[in-house]
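1. let me see the structure of the following:
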Amino acid sequence: MSNTENRVITPLFDADANAQSIAATLNTQRQSFIDDGYPTLKTRIDRLDRLIDLLRVNKQRFSDALRADYRARSHFDSVVFDVLVPIESLKYLRKNTASWMKKESRGAKFPLNLLGADAHVFYQPLGVVGIVSPWNFPVQLTFSPLGNAISAGNRAMIKPSELTPETSALMAELIHNTFATEEIAVVNGGPDVASAFCGQAFDHLVFTGAPSVAKHVMRAAAENLVPLTLELGGKCPVIIGEGADLKAAVERTFTFKTMNAGQICLAPDYTYVKASQLEEFIQFARQFVESNFGTLNDNPDYGSVINARHRGRITSYIQEAHDRGYRVEALADDIGLAQPESHNKLAPTLVINPDSDAKIMCDEIFGPAMAVKTYDNIDSVCTEINAGERPLALYYFGSSKAEIQQIKLNTTSGGMVVNDIAAHVLQDTMPLGGVGHSGMGSYHGFDGFRQLSHAKAYYKQGLVSLTPYFKAPHTAKMLKLLEKVMG
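-> The predicted structure follows:
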């Protein structure tokens, strides 16, 4: 078991203590939001700049904290995906916030538009946004929605994961030293603190994590009618279709399946491949692991599963598949199922053609195992995908325009990527969000700004008002006129 699993982090300030102190911090932020009035562009840019500087200056500290939490985690992955990617997103917000703050003309009805009427929408900050962030990319998945909240002019309270206590404590320290509590506050603690946090009367709550936990978050938020953004996960399928470069498809798929040991909400979960290509697929996958990692046990580029409990969960899927007689292919030999002492590492492992009731096909794997299913025609693939919960992302490799169009129109997923894996997450111009079981709402760029704002309708009457036409006493003549104009 990881030496961080049972550790209790001493909070930096009293906001972590209980529901009452969390509520007190929330009230402090809300009152400050009201007292300060509408946040100017200058205020928002200043806060975004401080977030960017916080990440830039402390990238080594974040990498060290993540390695301590995981016991084994790639320095490259930590710096690129937990520091540089959120910096890029924050820079995009800084560049575009001014234009997003401008009013959107909606055009008053004719002929009122010719008589001076003004109809527009402007995006007003909600107030205080609560953010519950996960353990797999704890910095990126805190700072991404946080940047949207700040760009939109809100205050924010953050509850990081207790499964990455060193990283959560570091975020609390750095944010506490960079921002006033009235601007951004961090609340650390275990599940009881998370429960108390989610039960607060935030103006919006953003949760990133597992669908099973999201159900509890929704119940807690419902008590105060708090609107939600849920960034969940699910079983993201890969389809290797007509005209695919099989070797490139395998390399791109397993780059993300081995990154952070597959603990990514957008990681490929199961793959469809033509029966005639199965053996070549397995061979390319094995070659990828060998050529990019060699041995895994002592390789700093291959990370560990977050803790022994999660490793045991993943190995149970593999063991069940073995016990049921499915073909199991470990892609490396030096970390087997019975070696949890190896920093909780686990070799990438394939399970071939499991039935739909196998555990590996029922649960989101969130680790370095993958089911591989063979197929004969694309219709059956779409049918199987549609029979399950809607995934956060779907990936297609191939050059068939007909297959791409069929999958695009006839399957539902949070996002779809052709000839790559998770590439859409790097596009700040696009929303990141799920659908159905994989979530609701989105963040990133303008979509996140809009999600964490209130689109306020504003109408100013011009020279003529329609109200006199509606007042009593109502006459047949007036009704006939309105029927002619409006009917």
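2. CA only for contacts and neighbour counts going forward, please
-> OK.
3. correct me, but A455 touches H120?
-> No: applying Cα atoms under 8 Å, one finds A455 not in contact with H120, separated by 9.8 Å.
4. what's the neighbour count on S380?
-> 11 (other Cα atoms under 10 Å).
5. mind telling me what element it is part of?
-> helix 378-387 (DSSP states H and E).
6. buried ones in that helix?
-> I378, V381, C382, I385 (16 or more other Cα atoms under 10 Å).
7. what's the closest non-adjacent residue to the first one?
-> What it means is I378. E403 (7.2 Å; Cα to Cα, 6 or more residues apart in numbering).
8. any idea how far that neighbour is from C382?
-> 10 Å (Cα to Cα, to the nearest Å).
9. same check, this time on L163
-> The value you get for L163 to C382, if Cα to Cα is used, is 36 Å.
10. same question, F81
-> Distance from F81 to C382, by Cα to Cα: 32 Å.
11. so what touches the helix or strand harbouring the residue nearest to I378?
-> Using DSSP H and E, E403 sits in helix 401-410. The list of residues contacting helix 401-410 from outside it, by Cα atoms under 8 Å, 6 or more residues apart in numbering, reads G241, E242, I378, C382, Y396, M416, V418.
12. one more to put side by side:
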Amino acid sequence: MDLRAPFDRLKQAHLNGAFTYEQRIELLTRLDAAVRRCREDLVAACNADFGRRARIETLGADVMVTLDEIKYARKHLRRWMRPQRRSVNLTFRPARGEIRFVPLGVVGVVAPWNYPFQLALIPLVNAIAAGNRVMIKPSEFTPTVSALVEKLVAEVFSQDEVAVVQGDAAVGAAFTQLPFDHLIFTGSTAVGRQVMAAAAANLTPVTLELGGKSPALVAPGYPVAKAAERIAFGKCFNAGQTCVAPDYVLLPETELEPFIAAFAASVKRRYPDMANDPDYTAVVNERQAGRLRAWLDEAKSAGVRTVACGPEAMEADGVRCLPPTLLVNPPAELAVMRQEIFGPLLPLVTYDNYDQAVAYILERDKPLAFYPFDDQPARVDAVLGRVCAGSVCVNDVLVQFGQDDLPIGGVGASGMGHYHGHDGFLTFSKAMPVMYQSRLNGMALFDAPYGKIIHRLVDFLTRP
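-> Below is the predicted model of the structure:
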């Protein structure tokens, strides 16, 4: 595939003139209308790609979140674009300074398969709000949704505004080698390293939205049934195929059995007939389902106690449904404890004292999300001062991702950079400092040959 031709077309269009405020608002308005028109088509496309995808999850996590992002950008864009006054040093006055927010140029977006619509379109919204042209590479693992994204983009944008390219991993690798002005990738940590290496050849700045093992920490004394209820929600939503899903739970040893019972009851309440319930999403493809089954088999072979919260055999008619399954204290060397799970498996790790649990988190890579469940504000404040994570939600899970005014972004192995809302606008802009020299300019004093006045002035300003 010739990727250079659409890239060069976008680049030249940007060089011919960046989007004005009015043009950005018009493009976002048209995108909003197109997203609303295609919502049922998206529901059908997600069902086709996943085998079974809960309608509410598609409308909520893919459509509603995207529409909220567009609405927020349109509401605040004029203020975001306004130059910010900055002071200049006393010795340079009456000059004045400001920061102008300038579009970078052409932004590349590599989208994943788990939320294939919103993770392609939210970076697009942020980049358009910042005045950029955009080139999108959707996931090859959700081909029906990817085709819908391409169709929607063609309806809203011209070819010199936004381009979509389709293809496999080889196309994706070539895509990341283009000399973008900024590149955002959402996916695994392993592929994120490859993306960063490819971008480095062009000194392309990158935003990496990766994953990792996001812990939930249940503090002593916190109502375990409340924690189990919310953690079950996070692990069942999209069948756990969410980058900020709770990946494992740390809980007091004495609360293990009550947590298991409460978690199983919560799952049963949500999905009384899980095998036939259209609200329980399937695993996206056989490759991912096979990986999860292999990890579960490895744990069972190692003697790990497992608790399946639903029928273990639910796969029929191409629908790959795995029940939420708890794994009790799996050894650290197992794959389920070394790699991001990205599915409905949930390890439970018990602890004897709270400091031991916090140390367990600190000894590992910085997570994309951290979920402390605690009703003691002082202890919450203390742990937030120690644990560094991409985002935090206290006493709940997932919902921090949908907040317009909170950025999303990882740390280290879980990613780098931020987007969403104003932070997305800033990511895809150059905050360009500008100094306006006054007609009353005293800088001539600093021209050689240096006279007595400048010597005295510099001596005065630098005196001990």
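13. hang on, the earlier thing: looking at the contacts of helix 401-410 of the first structure, which is nearest A149 of the first structure?
-> M416 (25.8 Å; Cα to Cα).
14. so P347 of the second structure is in which element?
-> strand 345-351.
15. got the angle for that strand vs helix 354-362?
-> Per axes from the mean of the first three to the mean of the last three Cα atoms, to 10 degrees, the angle that strand 345-351 of the second structure makes with helix 354-362 is 140 degrees.
16. and strand 345-351 of the second structure, what does it pack onto?
-> Counting contacts by 3 or more Cα pairs under 8 Å, 6 or more residues apart in numbering; DSSP states H and E, strand 345-351 of the second structure packs against strand 248-252, strand 325-328.
17. the residue nearest to I378 of the first structure maps to what in the second structure?
-> Alignment note (TM-score structural alignment): E403 of the first structure maps to R379 of the second structure.
18. ranges for the helices of the stretch 1-150 of the second structure?
-> 4-16, 21-37, 39-50, 55-57, 65-81, 118-129, 143-156 (DSSP state H, counting those that start in this stretch).
19. who wins for proximity to D405 of the second structure among these?
-> helix 65-81 (8.7 Å).
20. buried ones in stretch 90-109 of the first structure?
-> For stretch 90-109 of the first structure, by 16+ other Cα under 10 Å, it's L90, K91, Y92, L93, R94, T97, W100, M101, K103, A108.
21. where's the fifth one relative to D46 of the first structure, distance?
-> What it means is R94 of the first structure. In terms of Cα to Cα, R94 of the first structure sits 9 Å off from D46 of the first structure.
22. now do A72 of the first structure
-> 35 Å.
23. neighbour count for the two, which is higher?
-> Between A72 of the first structure and D46, counting by other Cα under 10 Å, A72 is the more crowded of the two (24 against 13).
24. next up, the contacts around the residue mapped onto the more buried one from the second structure.
-> In the second structure, A72 of the first structure lines up with R52, judged by TM-score structural alignment. R52 of the second structure makes contact with C46, P278, Y280, T281, A282, V319 under the criterion Cα under 8 Å, 6+ apart.
25. which of these does the first structure keep?
-> Compared against the first structure with both residues aligned by TM-score structural alignment, their matches' Cα atoms under 8 Å, the contacts of R52 of the second structure retain P278, Y280, T281, A282, V319.
26. taking these one by one, which sit in helices?
-> In helices, judged by DSSP state H, none of these are found.
27. so A190 of the second structure sits in a helix?
-> Yes: counting by DSSP: H, G, I helix; E, B strand; the rest coil, A190 of the second structure is found in a helix.
28. about what we covered before: tell me the residues of the first structure aligned with the strand holding P347 of the second structure.
-> Going by TM-score structural alignment: strand 345-351 of the second structure matches residues 369-375.
29. with the second structure superposed, average distance for the matching stretch?
-> Comparing stretch 369-375 of the first structure with its match in the second structure after superposition yields a mean distance of 0.6 Å (mean Cα distance after the TM-score superposition for the first structure).
30. need the counterpart of N114 of the second structure in the first structure.
-> Looks like N114 of the second structure aligns to N136 there (TM-score structural alignment).
31. quick one: neighbours of that match, just the number.
-> If we define neighbours as other Cα under 10 Å, then N136 of the first structure has 24 of them.
32. my guess is it contacts L266. True?
-> No: using Cα under 8 Å, N136 of the first structure is not in contact with L266, being 11.3 Å away.
33. count the neighbours of the residue nearest to A18 of the second structure when sequence neighbours are not counted for me.
-> Of all residues not flanking A18 of the second structure in the chain, G131 sits nearest, at 6.2 Å (Cα to Cα, 6+ apart). G131 of the second structure has 27 neighbours, counted by other Cα under 10 Å.
34. re the thing from before, okay if I get the buried residues of helix 378-387 of the first structure as a markdown table plus distance to G462 of the first structure?
-> Converted to a markdown table, the buried residues of helix 378-387 of the first structure look like this (distance: Cα to Cα, whole Å):
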| residue | distance to G462 of the first structure |
| --- | --- |
| I378 | 58 |
| V381 | 57 |
| C382 | 54 |
| I385 | 54 |
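35. leaving out chain neighbours, which residue sits closest to A221 of the first structure?
-> Nearest to A221 of the first structure is G199, by Cα to Cα, 6+ apart, at 5.7 Å.
36. check contacts around the aligned partner of that neighbour in the second structure.
-> Under the alignment by TM-score structural alignment, G199 of the first structure pairs with Q177 in the second structure. By Cα under 8 Å, 6+ apart, Q177 of the second structure lies in contact with A198, A199, A201, N202.
37. how about a cut-off of 10 Å?
-> By Cα atoms under 10 Å, 6 or more residues apart in numbering, Q177 of the second structure lies in contact with L183, V195, M196, A197, A198, A199, A200, A201, N202, T204.
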